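Novice: sequence and predicted structure below; questions after.
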Amino acid sequence: MSHTIHITNTQRHLKWDNSLPPIATVPSGTTLTFSLLDGGHNQITATSTTSSLSTFDFNLADPAHGPIHISSAQPGDVLKIEILTLKTATFGWTAIFPNFGLLSDEFPTPYLNIWDLETHREDGYTVFKPGIHVPIRPFLGIVGVARAEKGEWSTIPPYETGGNIDCKYVTAGSVLYLPVQVEGALFSCGDGHAAQGDGEVCGTAIETQMEVTLRLTVEKGKMGDWVKSPHYLTSGNQNHERESKVTAAGKGEYAAVGIDADLREASRKAVRGLIGWLMGEKGLQREEAYVLCSVAADLKIVEAVDMPHFAVACSLPLSVFVGPPYV
């Protein structure tokens, strides 16, 4: 029998804790709709300015909505999460916070960009600046189940049970598989993003409130021996129509490669290099370049075997540049 229930944005928590009482108990195969706060707990509004960041409370960051108890889930099972629909709010935001982000020591000054997610929603993009369009590709930053270990665990980092995985590929049409470690799984989700580059280098994506539809199914005796961490499956044609409106074929991407014996430092060098290119070749301000890297560029480990050095590329699709003075 198919079941559908709705979870409101008041039903949330700020720590993973397997002793939390579930807000609902559902059978395997249930479809749920969620009304989600954004990853900043709705502290940023459509009219916020950079000065608003001075009162931002990080203790409220990354709320997870749930937990949901799936009645047949037991440790050793796999929870299959089908991402059915994702709808952003009419606006989103990206911020540079002092002491936060991959280049935090180089960007000490707060910065806030408010994105219009409604005007060009049907065309599949949002305007960063006239001449720069960022594809809207909604996904959930937080998708997870409770950990076996007792106690409270922050919702900010990712774990083997999911959590704040910030994986932009788990979008509508995708399926996420998580290992169940406690009875009932205790599933929660949150932290909606309208777009993000791999790495989320300035520390924030396009953060937005979101309406979400998911289906939760317990799989027993299937894949349990190897799903020890999040696994995902993407649809070959997901977002194809939308992306075809945004991405011009053959434009390619521009990437800066950082090389260092330390993986994090190689990543920092790559981001720094792309920021330099965006400033020098495209005329962006330094903060604008950092934000664009965070929402549209990808960090890729392109070399990890020729020790003692790592090579990390920070790549930006050139299709984001759609008009003068950028093309």
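Specialist: That came through, no problem.

Novice: CA atoms for contacts and neighbours, from now on please.
Specialist: OK.

Novice: for the stretch 1-150 of the chain, what spans make up the strands?
Specialist: For the stretch 1-150 of the chain, the strands defined by DSSP state E, counting those that start in this stretch occupy 4-7, 12-13, 15-16, 24-26, 30-36, 64-70, 78-88, 91-96, 111-116, 125-129, 132-135, 139-145.

Novice: closest one to residue 227 among these?
Specialist: With respect to residue 227, and counting by Cα to Cα, the nearest of the strands of the stretch 1-150 of the chain is strand 78-88 at 7.2 Å.

Novice: give me the distance from the closest one to the chain's centre.
Specialist: Centroid separation between strand 78-88 and its chain, computed with Cα atoms, centre = their mean, to the nearest Å, is 13 Å.

Novice: same thing with stretch 282-302?
Specialist: The chain centre lies 16 Å from the centre of stretch 282-302; the measure is Cα atoms, centre = their mean.

Novice: second structure follows, compare the two:
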Amino acid sequence: MSPHVPAPEGRFHLPTTPKTARWGTLPHPGSSPVLIVRDGETVTVDTVSHEGILEDQGRDPVRFFGAYGVAEREVLPDARAIAESTLERDPGADGPHVVTGPISVTGAMPGDLLKVETLSLHRRADYGIVSSRHGKGALPGHLPAPDTADSAATRRLPSGTVSTFCTVEADATARPVGVIPYGTTGRAARFPLRPFMGVMGVTAATAHPLSTVPPGRHGGNLDVKVLDTGTALYLPVQIDGAGFYTGDPHYAQGNGEVALTALEAPLRATFRLTVLKGAAARRAVGLIDTPFGESDTHWIAIGLHKDLDEAMRAAVRAALTFLTSRAGMDAASAYAYLSAAADLEISQVVDQVQGVHCLIRKSDIGELPSDIPVQKGEFMSETAVSPDCSGTKGTP
């Protein structure tokens, strides 16, 4: 099922090239912006997946995907260019992700919020990869197993990485679905696609570049699958210009992302980047000072921590902060509401820092009050996190 990739829809079009991308690390305060936009402008980013170009896969996407029957002409030129580039990356210390940016937004300053609206996501290929490697999934020491046998979809590489090739096909209603064949009888698992960007973040005010793997107060590798087309992500700005970046495109992901990766594949993503200051920021999320999401139907409180139980507690505290500081609920009522009606879902358990997100139905809360609180939120000191989300408050 060949994808139709429409023309760039944003005011600006940002391709991913060795000059606009970083590989394995996030932008830092010394990174020069690859694009400068005004508040409220839109940007279309052609994102590149790391799967098929990594060292443990041979760093040759034509050869790697060719082993699955993908013709050379169907391997994206930008993926080939990144694989062949001299972009610095330490495989032993840095993350795997190709990150495009930073994009500087005029007027953004520390203390503001950057509202990142995902306006559209379009597939750039009709195939993708799910990989399990280095004992870093949910079952380290058990999978990937050393005796994993190759099949029509799955190959065990000399590095030990097990990569499963997925195609995109049309189901009986002409909707695209992911397909993983298995066994010898022509059977396959078919699942719905829900494209989203795994990495969306702002530049952290750190002395050294951060790995792309763990998420934090800066956002980054959040892997929250409900942050798809039509949603917004609010991020606390930490440096002048915000320094927005994105990467890690997914066609589909199950909550947990247990094998280590989701269905990784390239997307054309269009964003609107808006700076919210003072009262406008409080009208959006109350006194939240960590990444926070919004869809047409839900508010999305995000909890991050190296311990999954603590990530859950962080998500509850973030939800309480929002409900008390923005919706005007008292803490006891908000706590009771969360227990009765909100859904806490595991975002991912494989990114060093674990993620849990809490879904609060907008229809349950109704229209938010027009007045804006000025008092400190009861739970704010507990939701503040350091870049590694250890739970300690520190310099962002």
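Specialist: Yep, that arrived. Treat the numbers as computed from the prediction; the structure is a model and nothing was measured.

Novice: can you calculate the TM-score here?
Specialist: The TM-score (TM-score structural alignment, normalised by the length of structure 1) is 0.66; 240 aligned residues with a Cα RMSD of 3.0 Å.

Novice: out of the strands of the stretch 1-150 of structure 1, which is the most enclosed?
Specialist: Neighbour counts (mean count of other Cα atoms under 10 Å) averaged over each of the strands of the stretch 1-150 of structure 1 peak at strand 139-145, with a mean of 29.

Novice: quick one: residue 82 of structure 2 is in a helix?
Specialist: Yes: remark: residue 82 of structure 2 belongs to a helix, assigned using DSSP: H, G, I helix; E, B strand; the rest coil.

Novice: so it is in contact with residue 17, correct?
Specialist: Yes: here residue 82 of structure 2 lies in contact with residue 17, judged by Cα atoms under 8 Å, at a distance of 6.6 Å.

Novice: can you give me the helices in structure 2?
Specialist: Listed from the start of the chain, structure 2 has helices (DSSP state H) covering 61-66, 77-84, 278-285, 308-325, 331-341, 362-365, 380-383.

Novice: next, the buried residues of the longest one.
Specialist: Of the residues in helix 308-325 of structure 2, those scored as buried under the neighbour-count criterion (16 or more other Cα atoms under 10 Å) are 308, 310-325.

Novice: again, but for the first one
Specialist: Residues 61, 62, 63, 64, 65 are the ones in helix 61-66 of structure 2 that count as buried (16+ other Cα under 10 Å).

Novice: and stretch 172-184 of structure 1, which stretch of structure 2?
Specialist: Counting by TM-score structural alignment, stretch 172-184 of structure 1 lines up with residues 229-241 of structure 2.

Novice: quick one: end-to-end distance for that stretch.
Specialist: End-to-end distance of stretch 229-241 of structure 2 (Cα to Cα, to the nearest Å): 24 Å.

Novice: does residue 259 of structure 1 sit in a helix, a strand or a coil?
Specialist: Taking three-state DSSP, the label given to residue 259 of structure 1 is strand.

Novice: how much space between the alignment partner in structure 2 of residue 79 of structure 1 and residue 43 of structure 2?
Specialist: Under the alignment (TM-score structural alignment), residue 79 of structure 1 pairs with residue 114 in structure 2. Distance, residue 114 of structure 2 to residue 43 of structure 2, using Cα to Cα: 14 Å.

Novice: follow-up on the earlier one: contacts only, for the match of residue 79 of structure 1.
Specialist: 108, 234, 235, 236, 237, 242, 273, 274, 275, 276 (Cα atoms under 8 Å, 6 or more residues apart in numbering).

Novice: rerun that using 10 Å as the cut-off
Specialist: By Cα atoms under 10 Å, 6 or more residues apart in numbering, the contact set of residue 114 of structure 2 is 39-40, 105, 108, 201-202, 232-238, 241-244, 272-277, 281, 291.

Novice: what count of nearby residues applies to the closest residue to residue 118 of structure 2 other than its chain neighbours?
Specialist: Leaving aside its sequence neighbours, residue 118 of structure 2 sits nearest to residue 271 (Cα to Cα, 6 or more residues apart in numbering; 4.7 Å). When neighbours are defined as other Cα atoms under 10 Å, residue 271 of structure 2 has 25 of them.

Novice: any idea how far whatever residue of structure 1 lines up with residue 271 of structure 2 is from residue 173 of structure 1?
Specialist: Correspondence of residue 271 of structure 2 to structure 1, assessed by TM-score structural alignment: residue 214. When distance is defined by Cα to Cα, residue 214 of structure 1 is 10 Å away from residue 173 of structure 1.

Novice: okay, and the common contacts of the two?
Specialist: Contacts common to residue 214 of structure 1 and residue 173, judged by Cα under 10 Å, 6+ apart, are 82, 83, 84, 85, 86.

Novice: count the residues that sit near the closest residue to the first one other than its chain neighbours.
Specialist: In this case it means residue 82 of structure 1. Take residue 82 of structure 1 and drop its neighbours on the chain: the residue closest to it by Cα to Cα, 6+ apart is residue 175, 4.6 Å away. Around residue 175 of structure 1 there are 20 other residues, counting by other Cα under 10 Å.

Novice: again, but for residue 264 of structure 2
Specialist: Residue 264 of structure 2, neighbours per other Cα under 10 Å, totals 27.

Novice: without its sequence neighbours, what residue ends up closest to it?
Specialist: residue 250 (4.7 Å).

Novice: residues contacting the one you found?
Specialist: 49, 123, 128-130, 193-199, 223, 225, 228, 261-267.

Novice: in TSV, list the helices of structure 2 along with distance to residue 254 of structure 2.
Specialist: TSV is the format used below for the helices of structure 2 (distance: least, Cα to Cα, whole Å):
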stretch	distance to residue 254 of structure 2
helix 61-66	24
helix 77-84	25
helix 278-285	27
helix 308-325	17
helix 331-341	22
helix 362-365	24
helix 380-383	26
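
Novice: with respect to residue 100 of structure 2, which of those lies nearest?
Specialist: Comparison of these against residue 100 of structure 2 by Cα to Cα identifies helix 77-84 as nearest, at 11.4 Å.
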